[in-house]
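Undergrad: okay, here's the prediction I keep looking at, along with the sequence it came from:
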Amino acid sequence: MVENSPYGAAPLRGSPMPYATVNGIRLAYSERGTGLPVVFLHGFPLNREMWTPQRQGLSDRARIVTVDLRGHGESDAPLWQYTMEQFSDDVAGLLDHLGLQSVVLVGLSMGGYIALMFCRRHAHRLKALVLTDTRAQADTEEGRAGRFQMAQTAYRKGPDAVRDIMVPKLLCPRTLQSNPMVVSQVDAMIARMELSGLAGDLMAMASRPDSVPLLPSIRCPTLVMVGEQDQPTPISDARLMSDRIPGARLEIIPDAGHLPNLEQPERFNQALWRFLSSLD
């Protein structure tokens, strides 16, 4: 156990705690390493396994925590409306469970929306923030309509139909053509989604508030990352955030789409570690 750590004590080795009961549900999580705690929030419609390259590549230098958000992976998937406020409070509850007072929060895509809501509700618990392949703007009317249609598709046809829609959006053409292992990993994560989680996510994303006015008030060190070929949240969205958050850095990951941490894990980890190692 790590004693007298400013970030809270790590669990005893050999005594894993894979679940936390938070806000009336069970959240599955994984952690590895000691020191600076870095909490990773996955995107839609994935789970904590998307962060495997980061857990493997950075846990010798930091305490890496990954979580299955409600509705995903091994966490509970209650049938009810989900909100970004609820997701962010789940994350705060997990930090309480782990005894973590201050963390670096890394959010990708939907995880970035949750991280921005965490800034609104729990900013005092942020040591630093990493927003990757996400956007601050709320959905347009067209975007909300698209989420409604995807929910109907999921209801009628199941996760396989969502996978067919999402995989070409999540991965760049090079990955789709030359990295079948990553494609298979993404396929498998989407296949595990339950309908309640899919619908809940889509409602939460469609109803999230505009976070652009929030950006100038973010005071913690911030890194914005984006895949060079990201389609859902392109470089222009990343630049908007990095330009408006005081002192924010921008990292563009070449030869990657919406999931640069899986498509270019070494480049992603190097860029992330440069930022983490610069923190006091």
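TA: Nice, I can see it. The shown structure was predicted, so the numbers you read here are calculated from the model rather than taken from an experiment.
Undergrad: when you work out contacts or count neighbours from here on, use the C-alpha atoms and nothing else.
TA: Noted.
Undergrad: what segments of the protein are helices?
TA: 52-58, 84-98, 110-122, 141-157, 159-170, 173-178, 180-191, 195-206, 235-244, 260-263, 265-277 (DSSP state H).
Undergrad: relative to helix 195-206, how tilted is the fourth one?
TA: In other words, helix 141-157. Interaxial angle, helix 141-157 versus helix 195-206 (axes from the mean of the first three to the mean of the last three CA atoms, to 10 degrees): 180 degrees.
Undergrad: which neighbouring elements make contact with helix 141-157?
TA: helix 159-170, helix 195-206 (3 or more CA pairs under 8 Å, 6 or more residues apart in numbering; DSSP states H and E).
Undergrad: roughly how far is that helix from the heart of the chain?
TA: 21 Å (CA atoms, centre = their mean, to the nearest Å).
Undergrad: repeat that for stretch 106-116.
TA: For stretch 106-116, the distance to the chain centre is 5 Å (CA atoms, centre = their mean).
Undergrad: number of nearby residues for the nearest residue to A28 once chain neighbours are set aside?
TA: By the measure of CA to CA, 6 or more residues apart in numbering, the closest residue to A28 outside its immediate chain neighbours is Y19, 4.5 Å from it. Using other CA atoms under 10 Å, Y19 has 18 other residues around it.
Undergrad: try this one next to it:
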Amino acid sequence: MAFGYAWDMSVPVILLHAFPYSPAMWKEQLWVVQGHPVLVPDILGFESLESAAAHVLVEMDNRGWEKAVFVGLSMGGYVIFRLWNLEPERFAGLVLADTRATSDTPEQKAARAQMALRIRQEGTGFLPEALLPGHLGGTTRTRNPALVEQVRQTLLAVDPDKTIASLKGLAERPDSVPLLPDIAIPALILVGEEDTLTPPADARQMAVQIPDSRMLIIPQAGHLANLENPKAFNTALLGFLWEIDH
């Protein structure tokens, strides 16, 4: 399901969440997008990212939105590339956060397949141990035990079948690097300085190749930068949306 808010006629904003989380991960960003029609769709559980993108487009059509600013973190960023591949005319701008344009390596694909097998065999109890070290930066793990516990509980509660389906979609996603030079709209690239999964080097690769882009590093944050340093993330997002509206 998706939940939405609408205030005035500013450009709509669509927030696309990370794997294996839910739209609830954007709670700290909802105040930033007040004044915009907002869509926060659930994109977990699709066996292809094209299917997830098509779902988002249907949600847009149901609201009568021609264009939107798309904000995607990690898996959400991968879905943005599929959306651009399908209907680039629907973009007013985009924000790529803690994500990358390249496809999975054979080793990464094998790791996703192994994770899916473990979920089938064991359930989701091992996910915090497997994912927390990569999803949260060292600063968060050391200084913010409340957030660590919040993310831990979220991972324990994920739907096993939807998580397995998304692992397949992530592993089979195509290389989106060829799309980058043709992204002819304003783009903001955000990355946590402590992100080890999609590190600043990946963000720089995208920033160099997307013509109208700017890149900001979020301090004291890892892969879930919007949760780990919401103040810095929100300031960047707010400034970008102001530019789009004006």
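TA: It's in. The structure presented is a predicted model; accordingly, all values stated were derived computationally and were not measured.
Undergrad: could I get the TM-score for this pair?
TA: Here the superposed chains carry a TM-score of 0.95, computed using TM-score structural alignment, normalised by the length of structure 2; 244 aligned residues with a CA RMSD of 1.4 Å.
Undergrad: returning to what we had before: and the helices and strands packed on helix 141-157 of structure 1: which comes nearest N261 of structure 1?
TA: N261 of structure 1 sits nearest to helix 159-170 of all these, at 11.5 Å, using CA to CA.
Undergrad: spatially central residue in structure 2, please.
TA: L73 (1.9 Å; CA atoms, centre = their mean).
Undergrad: can you name the residues that contact the counterpart of that one in structure 1?
TA: Aligned counterpart of L73 of structure 2 in structure 1: L108 (TM-score structural alignment). Contact analysis of L108 of structure 1 by CA atoms under 8 Å, 6 or more residues apart in numbering lists 41-43, 131-134.
Undergrad: wait, doesn't E172 of structure 2 sit right on Y78?
TA: No - contact between E172 of structure 2 and Y78 fails when scored by CA atoms under 8 Å: they sit 11.3 Å apart.
Undergrad: that older thread, which one of the helices and strands packed on helix 141-157 of structure 1 is the most hemmed in?
TA: The highest mean neighbour count among these, using mean count of other CA atoms under 10 Å, belongs to helix 195-206: a mean of 22.
Undergrad: residues in structure 2 aligned with it?
TA: Mapped onto structure 2 using TM-score structural alignment, helix 195-206 of structure 1 covers residues 160-171.
Undergrad: after superposing, tell me the mean distance of that stretch to structure 1.
TA: Average distance, stretch 160-171 of structure 2 versus aligned residues of structure 1 after superposition (mean CA distance after the TM-score superposition for structure 1): 0.8 Å.
Undergrad: which residues touch that stretch?
TA: Where contact means CA under 8 Å, 6+ apart, the residues beyond stretch 160-171 of structure 2 that reach it are 19-20, 44-49, 75, 103-104, 108-109, 112-113, 116, 119-120, 123-124.
Undergrad: any idea what sits nearest the residue nearest to the centre of structure 2, other than its immediate chain neighbours?
TA: Closest residue in space to L73 of structure 2, ignoring its immediate chain neighbours: A97 at 4.5 Å, by CA to CA, 6+ apart.
Undergrad: and that neighbour, what's its match in structure 1?
TA: Using TM-score structural alignment, the equivalent of A97 of structure 2 in structure 1 is T132.
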